[in-house]
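Student: fold the following, please.
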Amino acid sequence: MSELLKPLIPQRADPFIYKHTDGYYYFTASVPAYDRIELRRAKTIAELATAPTVDAWHKPDTGPYSELLWAPEIHFNKDPESGESAWYVYFAAAPSREIKFDLFQHRMYCVRNKNANPLEGEWEFMGQIDSGIDTFCLDATTFTHKGVLYYLWAQKEVDIRGNSNLYIAPMKTPWQLAGEPVMLSKPEFEWEIRGFWVNEGPSILKRNGKIFISYSASATDENYAMGLLWADENADLLNPASWTKSQEPVLCSDIPNKIFGPGHNSFTYGEDGDTVLLVYHARTYTEIEGDPLWNPDRHTFVKPLKWDAKGMPVFGKPSMID
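Tutor: Modelled structure (predicted):
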């Protein structure tokens, strides 16, 4: 029997949950004011809902990264150069209107905390993460595979129609790239170009001899949906030919059960250490006044991911545990 889901955390979009070796789950997301990095931690997923929050870092009042702080992700990364590990939060932010009148000129940034508990200690601003392409970019994530730290993100390219494509590059340090960006996906299918031509919000999952990249597409209203790329774990991840792209969305609005625009997901693991959990945001209504970006009611949902006989993930419906 299917169980209808309720939001785990209300009014938190672009949710990211990281399970660390210290036994804690760490949660961050976009807050409705888009003005800070908020963190919380708990021993279980359920306890994240009521865990105390800490404002780890605030945007400055003016300057190149002083508006619309979007989609923070917290990672515990090892620096390939120094060998030291620390906490890093990756996020996108826009310049103030005194610099550029158009607010939607986001670039990617990083802050670091060397404390064992990232809810304590000092966060150090590490600067902009320069992809070498000076255009709108956002939604960065990182992952390590076969000893290489990779950066994966969304960015606009002036010669390609649309708002953003997906790119990957190796990293020299957790805040610097070591190679040229490689494009893995661009909006091309009908379900990726509703309202806006978008591929964004990539997230990595390793399982069953494959590396999966989930991502989100279309406008951030009820048209928002998730797609999937995958490659063999032994393939060259910097070769676009290594990746296969699903022609159909893997998660989209469930109109009968009133869950709309699921997307911008992350993956984490259950308390058993093995069950893969899908973390995503969605809305419970469509009657949005004005720009969907400013509507605060994108809520964090969590559900177990299923698998088919071929080892491929089955996302099911965003409204229920299937």
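Student: hey, let's count contacts and neighbours off CA atoms from now on
Tutor: OK.
Student: how is the spatially most central residue of the chain classified with respect to secondary structure?
Tutor: With distances taken as Cα atoms, centre = their mean, the residue of the chain nearest its centroid is G201 (4.4 Å). When classified by DSSP: H, G, I helix; E, B strand; the rest coil, G201 comes out as strand.
Student: with W191 instead?
Tutor: W191 is classified as helix under three-state DSSP.
Student: D308 - how many residues pack around it?
Tutor: Using other Cα atoms under 10 Å, D308 has 8 neighbouring residues.
Student: residue contacts, the residue lying closest to it once chain neighbours are set aside?
Tutor: Residue nearest to D308 in three dimensions, not counting chain neighbours: V314, with 6.5 Å by Cα to Cα, 6 or more residues apart in numbering. V314 sits next to V250, L305, K306, W307, D308 when contact means Cα atoms under 8 Å, 6 or more residues apart in numbering.
Student: the structure of the following sequence is requested for comparison with the preceding one:
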Amino acid sequence: MTDSVDVNPIVLQRADPCVLRHDGQYYFTGSHPLYDRVVLRRAERLEDLQAAEEVTIWERHAEGPMSHLIWAPEIHRVDGKWYVYFAAAPDEEITFDAQDTDDTFNHRIFVLENASEDPFTGEWVERGQVDTGWETFALDATSLVHRGEQYLIWAQQAFDVQGHSNIYIARMANPWTLATSAVLLTKPEYDWEIEGFWVNEGPSVLVRDGRVFLTYSGAATGIEYAMGLLTADADADLLDPASWTKSAEPVFVSDPEAGQYGPGHNSFTELADGTPVLVYHARTYTEITGDPLWDPNRHARAQVLPFDADGNPVWGTPVPDTRPTPTSVEVLAPSGEAR
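Tutor: Below is the predicted model of the structure:
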């Protein structure tokens, strides 16, 4: 089989996509539009993920802190085991009043572990909430294993920082426990990051040619949603904010000519030959009826990420669709067919 990125979207109606290439297979997860489960599928080619069987590996609790709005699962391999990081909220509505902040969600970060070689057959064990050091809205955790150390990078609200979420990093003692205090890497500050909402979220990391590229998404989740970039030397202390350089402008934005709007919450994977691939979600229309949270048509997409002669990513813009996409708010079956 030829390994390429020729068909988009790669999975319909799955926002916040995470793709991990392992032993010749692409493992995919993302936010289910009903926000009530963690799903997983795999295929030998990215273009085959849409037709791949989707398995529910975990479902929300009936009550308690893991019972509501299951968001943005990511799958990772650490020390020979599988881990899924995701955000969940309690069933009751909780709001914050400190510093006259807007009402917000009450998510926290949780971890699942599977020691089996095959994550579709092994048992997924709940390792509980990641204690990030303070109890506020927290989500979008990603894992980085670098120079033999595991780091967690995530988004969280802080009442001493204006806005809804910032990006933090910490070194880990094990895949569900931090070994160091959280370090603030970026907060919403540029005009493009505060359009609609003051947001830095959805971090993802690519290490290449001696540099660490940390992407994140900012603004509200409509057409204004876009991706930003932090860069560090691979030999630098990643827990030192001074090691990171933040780009003032977004690196990946909506493209009306391609019919793609609000690209973001990305991850990175690679082709069989090691070519980097950018994975992200986007919508194909701008007019949303009702609450955007319940519009299911953020589709998972992928495209090759080229680099220039100086080793800098050439981000480009979202490529046009080659696969039909729905425009109704009906939630499709995993195969992409109407239920």
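Student: TM-score for this pair?
Tutor: Here the superposed chains carry a TM-score of 0.93, computed using TM-score structural alignment, normalised by the length of the first structure; 310 aligned residues with a Cα RMSD of 1.6 Å.
Student: my guess is the residue nearest to the centre of the first structure meets F267, correct?
Tutor: No - using Cα atoms under 8 Å, G201 of the first structure is not in contact with F267, being 12.0 Å away.
Student: picking up where we left off before, now the aligned partner of the residue nearest to the centre of the first structure in the second structure: how far from L139 of the second structure?
Tutor: Alignment note: G201 of the first structure maps to G202 in the second structure; criterion TM-score structural alignment. Separation of G202 of the second structure from L139 of the second structure (Cα to Cα, to the nearest Å) stands at 8 Å.
Student: shared neighbours, those two?
Tutor: Contacts common to G202 of the second structure and L139, judged by Cα under 8 Å, 6+ apart, are W154, A155.
Student: how far away is T50 of the first structure from V89 of the first structure?
Tutor: Applying Cα to Cα to T50 of the first structure and V89 of the first structure gives a distance of 22 Å.
Student: between those two, point out the one with more neighbours.
Tutor: Legend: neighbour count by other Cα under 10 Å for T50 of the first structure and V89, higher for V89 (25 against 12).
Student: so S243 of the second structure touches A232, yeah?
Tutor: Yes - shown here, S243 of the second structure and A232 form a contact pair, counting by Cα under 8 Å, at 5.6 Å.
Student: okay, those two: which has more neighbours?
Tutor: Between S243 of the second structure and A232, counted using other Cα under 10 Å, A232 has the larger neighbour count: 21 against 16.
Student: one step back: any idea how far I255 of the first structure is from the residue nearest to the centre of the first structure?
Tutor: 23 Å.
Student: Y269 of the first structure: how many residues sit nearby?
Tutor: 18.
Student: which residues sit in contact with the nearest residue to it once chain neighbours are set aside?
Tutor: Using Cα to Cα, 6+ apart and skipping residues adjacent in sequence, the residue nearest Y269 of the first structure is V276, 4.7 Å away. By Cα under 8 Å, 6+ apart, the contact list for V276 of the first structure reads F267, T268, Y269, G270, P304, L305.
Student: mind listing what the second one touches?
Tutor: Right, T268 of the first structure. Here T268 of the first structure is in contact with I17, Y18, K19, V276, L277, L278, V279 (criterion: Cα under 8 Å, 6+ apart).
Student: switch to 10 Å and redo it
Tutor: 16-20, 25, 45, 204-205, 274-279, 302, 304 (Cα atoms under 10 Å, 6 or more residues apart in numbering).
Student: which of these are buried? Put it as a PyMOL command.
Tutor: Per 16 or more other Cα atoms under 10 Å, the buried members of the contacts of T268 of the first structure correspond to this PyMOL selection:
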select buried, resi 16+17+18+19+25+45+204+205+276+277+278+279+302+304
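Student: inside strands: which ones of the contacts of T268 of the first structure?
Tutor: 16-19, 25, 204-205, 276-279, 302, 304 (DSSP state E).
Student: redo those as a markdown table? Include distance to L152 of the first structure.
Tutor: As requested, these are exported to a markdown table (distance: Cα to Cα, whole Å):
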| residue | distance to L152 of the first structure |
| --- | --- |
| F16 | 15 |
| I17 | 17 |
| Y18 | 17 |
| K19 | 19 |
| Y25 | 22 |
| I204 | 9 |
| L205 | 13 |
| V276 | 20 |
| L277 | 20 |
| L278 | 19 |
| V279 | 18 |
| V302 | 23 |
| P304 | 24 |
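Student: look up how far W154 of the second structure lies from N266 of the second structure.
Tutor: 13 Å.
Student: common neighbours of the two, please.
Tutor: Counting by Cα under 10 Å, 6+ apart, the common neighbours of N266 of the second structure and W154 are G202, P203, S204, Y216.
Student: closest one of these to E189 of the second structure?
Tutor: Checking these against E189 of the second structure with Cα to Cα, the nearest one is Y216 at 13.5 Å.
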